[in-house]
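Novice: What would the 3D arrangement of this be:
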Amino acid sequence: MKPIDVVLPCLDEAAALPAVLAALPAGYRALVVDNGSSDGSPEVAARHGATVIAEPRRGYGAAVHAGLEFSTAEIVCVIDADGSLDPRVLPVLAGFVDRGEADLAVGRRVPTSAKAWPWHARAGNAVIAGLLRRRGLPVHDIAPVRAARRADLLALGVADRAFGYPLELLLKAAGAGWRVREVDVAYRPRTAGTKSKVSGSLRGTLRAARDMAGVLR
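Specialist: All right, here's what the predicted structure looks like:
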């Protein structure tokens, strides 16, 4: 398989980055997009071999888009930098795209413990995923980890720059008639010292729900 770029949106993930970057498969280039960290994340990422991209505009979608624009690989993966998802799943997802079996391959989180996915985040995700299935998209999650061709992703024109980005991506993929393949992925508690910007608190979940509701409207 050709070299693949991996975009890792990053905001204060210094504790998790070493293990996450070490777990990337051979041939997968880490593009850590720093979104204004104050814990030395960019320096940690650089020391562990990642290419670091600074994106001063806050927001998950802003970080992902910056990484996508910087990327030069034909196939691009996106995964969180907090250690909750195992990068070794990336060749499975990228393989579906590379073989022409899917236009977008995404992960469906399967929590390894109750601590990995709080009830409020799981409930919100279930509602959103149900709405997506009603629109004809066969998914049960909002693509927390994914792979697709860079040119195709850019052509979709996803405009959200906050937490609504993954949802808009899925909606536009469905509208474009993309073949979407979903794969179960283990969802682990985050590395000690990190906290999810979404599911780590009820407030974070509500903020993400607000962004996603805006996309659905």
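Novice: rest of the way, CA atoms for contacts and neighbours
Specialist: Noted.
Novice: Go through stretch 77-97 and flag the buried ones.
Specialist: 77-87, 89-91, 93-97 (16 or more other Cα atoms under 10 Å).
Novice: Narrow those to those in strands?
Specialist: Of the buried residues of stretch 77-97, the ones assigned to strands by DSSP state E are 77-78.
Novice: what's around residue 164, how many residues?
Specialist: When neighbours are defined as other Cα atoms under 10 Å, residue 164 has 25 of them.
Novice: repeat for residue 47
Specialist: The number of residues near residue 47, taken as other Cα under 10 Å, comes to 11.
Novice: Check the one 10 residues further on too.
Specialist: Neighbours of residue 57 under the rule other Cα under 10 Å: 15.
Novice: Can you give me the neighbour number for residue 155?
Specialist: Using other Cα under 10 Å: residue 155 sits among 8 other residues.
Novice: which SS state does it fall under?
Specialist: Assigned with DSSP: H, G, I helix; E, B strand; the rest coil, residue 155 falls in the helix class.
Novice: Distance-wise, check it relative to residue 172.
Specialist: 10 Å (Cα to Cα, to the nearest Å).
Novice: Likewise for residue 75?
Specialist: Taken as Cα to Cα, the span from residue 75 to residue 172 is 18 Å.
Novice: Who has more neighbours out of the two?
Specialist: Between residue 75 and residue 172, residue 75 has the larger neighbour count (other Cα under 10 Å), namely 23 against 16.
Novice: Surely the more buried one and residue 153 touch.
Specialist: No - counting by Cα atoms under 8 Å, residue 75 stays clear of residue 153, with 9.7 Å between them.
Novice: which stretches of this structure form helices?
Specialist: In the chain, the segments counted as helices under DSSP state H are 17-22, 41-47, 60-70, 90-98, 119-134, 150-156, 165-175, 202-216.
Novice: this one as well, want them side by side:
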Amino acid sequence: MITHGHQEPPSVDVVLPCLDEAEALPWVLDRMPPGYRAVVADNGSRDGSARIARERGAVVVDVPRRGYGSAVHAGLLAADADVVCVCDADASLDPAQLPDLVAQLTAGRADLVLGRRRPTSPRAWPPHARLGNAVVARRLRRRGVRVHDLGPMRAARRADLLGLPVTDQRFGYPLELLLRAAQAGWRIVETDVDYHPRVGRSKVTGTPLGTARTVRDMTAALASLR
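Specialist: Prediction:
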């Protein structure tokens, strides 16, 4: 763990929500930048993900309550670094790019930095999933949240994140996080990150029907938030 010295960069914890990502985790953990500690929030994996994470030196938090938001929140509670990043554990995003996000934060240019996904191949982001993301992002912009992607890679200060009144424990967590951050007057900045084909099938938007349901449910969730 990097210490908080005058000349030292801030310590960084990386929360990795995880559900059956044994195949992807070795690559993800091996790509962690020096000084960045992986906190794997295991959401009930049955494929040995937790064991693999521990063998590679990650902190593992068992999260029995299913849901993306539940896993992220448990990871935030387990983290103790000043700066916390969140990144998917499916190898679709490269942890080696996290310092680019953290630099925006620590330079004082933003309170929340989002990785705006740029697909590296057509397989990385199927058209139906990309369209669904664009629809929800457009509706967020109508609410005053100037973002183009609800990307799962982000960086912020841990204390600030824990201070936001985010209650969604499932897939609506990123949506509510962005809305609450904007309501709190946070400066939200996007920076481009590579988006690779994930290892395994998406648990949310793996099919056009799944994407349609997600957009429907997120739209309803957004309408309910004030």
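Novice: hey, what's in contact with both of residue 75 and residue 153 of the first structure?
Specialist: When Cα atoms under 8 Å, 6 or more residues apart in numbering defines a contact, no residue borders residue 75 of the first structure and residue 153 alike.
Novice: Skipping its backbone neighbours, what lies nearest residue 67 of the second structure in space?
Specialist: residue 170 (4.1 Å; Cα to Cα, 6 or more residues apart in numbering).
Novice: OK, contacts around the equivalent of the one you found over in the first structure?
Specialist: In the first structure, residue 170 of the second structure lines up with residue 162, judged by TM-score structural alignment. Residue 162 of the first structure sits next to 58-62, 211 when contact means Cα under 8 Å, 6+ apart.
Novice: once you map those onto the second structure, which are still in contact?
Specialist: For those, the aligned pairs still in contact in the second structure (both residues aligned by TM-score structural alignment, their matches' Cα atoms under 8 Å) are 58-62.
Novice: give me the number of residues near residue 157 of the first structure?
Specialist: 11.
Novice: Now for it: which residues touch it?
Specialist: Contacts of residue 157 of the first structure by Cα under 8 Å, 6+ apart: none found.
Novice: Distance check, it against residue 58 of the first structure.
Specialist: Residue 157 of the first structure is 19 Å from residue 58 of the first structure, by Cα to Cα.
Novice: Residue 146 of the first structure too?
Specialist: Distance of residue 146 of the first structure to residue 58 of the first structure, computed by Cα to Cα: 21 Å.
Novice: neighbour-wise, which of the two wins?
Specialist: residue 146 (24 against 14).
Novice: For the more buried one, what is the corresponding residue in the second structure?
Specialist: In the second structure, the residue paired with residue 146 of the first structure is residue 154, using TM-score structural alignment.
Novice: I figured its match was touching residue 93, is that so?
Specialist: No - shown here, residue 154 of the second structure and residue 93 do not form a contact pair, counting by Cα under 8 Å, at 11.0 Å.
Novice: Kindly point out which residues are neighbours of both of the two.
Specialist: Residues touching both residue 154 of the second structure and residue 93 (Cα under 8 Å, 6+ apart) are residue 87.
Novice: which residue lines up with residue 21 of the second structure in the first structure?
Specialist: In the first structure, residue 21 of the second structure lands on residue 13 (TM-score structural alignment).
Novice: and the gap between that match and residue 47 of the first structure?
Specialist: 14 Å.
Novice: what comes up buried for stretch 56-64 of the first structure?
Specialist: For stretch 56-64 of the first structure, burial by neighbour count (16+ other Cα under 10 Å) applies to 59-64.
Novice: Output the residue interval of the second structure matched by it.
Specialist: Taking TM-score structural alignment, stretch 56-64 of the first structure hits residues 64-72 over in the second structure.
Novice: Can you check the distance spanned by that stretch, start to finish?
Specialist: In stretch 64-72 of the second structure, first residue to last residue: 12 Å (Cα to Cα).
Novice: Can you get me the centre-to-centre distance for that stretch and its chain?
Specialist: A distance of 12 Å separates the centroid of the chain from that of stretch 64-72 of the second structure, by Cα atoms, centre = their mean, to the nearest Å.
Novice: how much space is there between residue 86 of the second structure and residue 141 of the second structure?
Specialist: For residue 86 of the second structure relative to residue 141 of the second structure (Cα to Cα), the value is 22 Å.
Novice: What's the match for residue 189 of the first structure in the second structure?
Specialist: Residue 189 of the first structure maps onto residue 197 in the second structure, by TM-score structural alignment.
Novice: any idea what sits nearest residue 14 of the first structure, other than its immediate chain neighbours?
Specialist: residue 41 (4.4 Å).
Novice: again with residue 178 of the second structure
Specialist: Here the residue nearest residue 178 of the second structure, using Cα to Cα, 6+ apart, is residue 145, at 7.1 Å.
Novice: ok, now how distant is the one you found from residue 169 of the second structure?
Specialist: The separation that residue 145 of the second structure has from residue 169 of the second structure, given Cα to Cα, amounts to 21 Å.
Novice: still on that earlier bit, neighbours of the residue nearest to residue 178 of the second structure, how many?
Specialist: Residue 145 of the second structure has 19 neighbouring residues, counting by other Cα under 10 Å.
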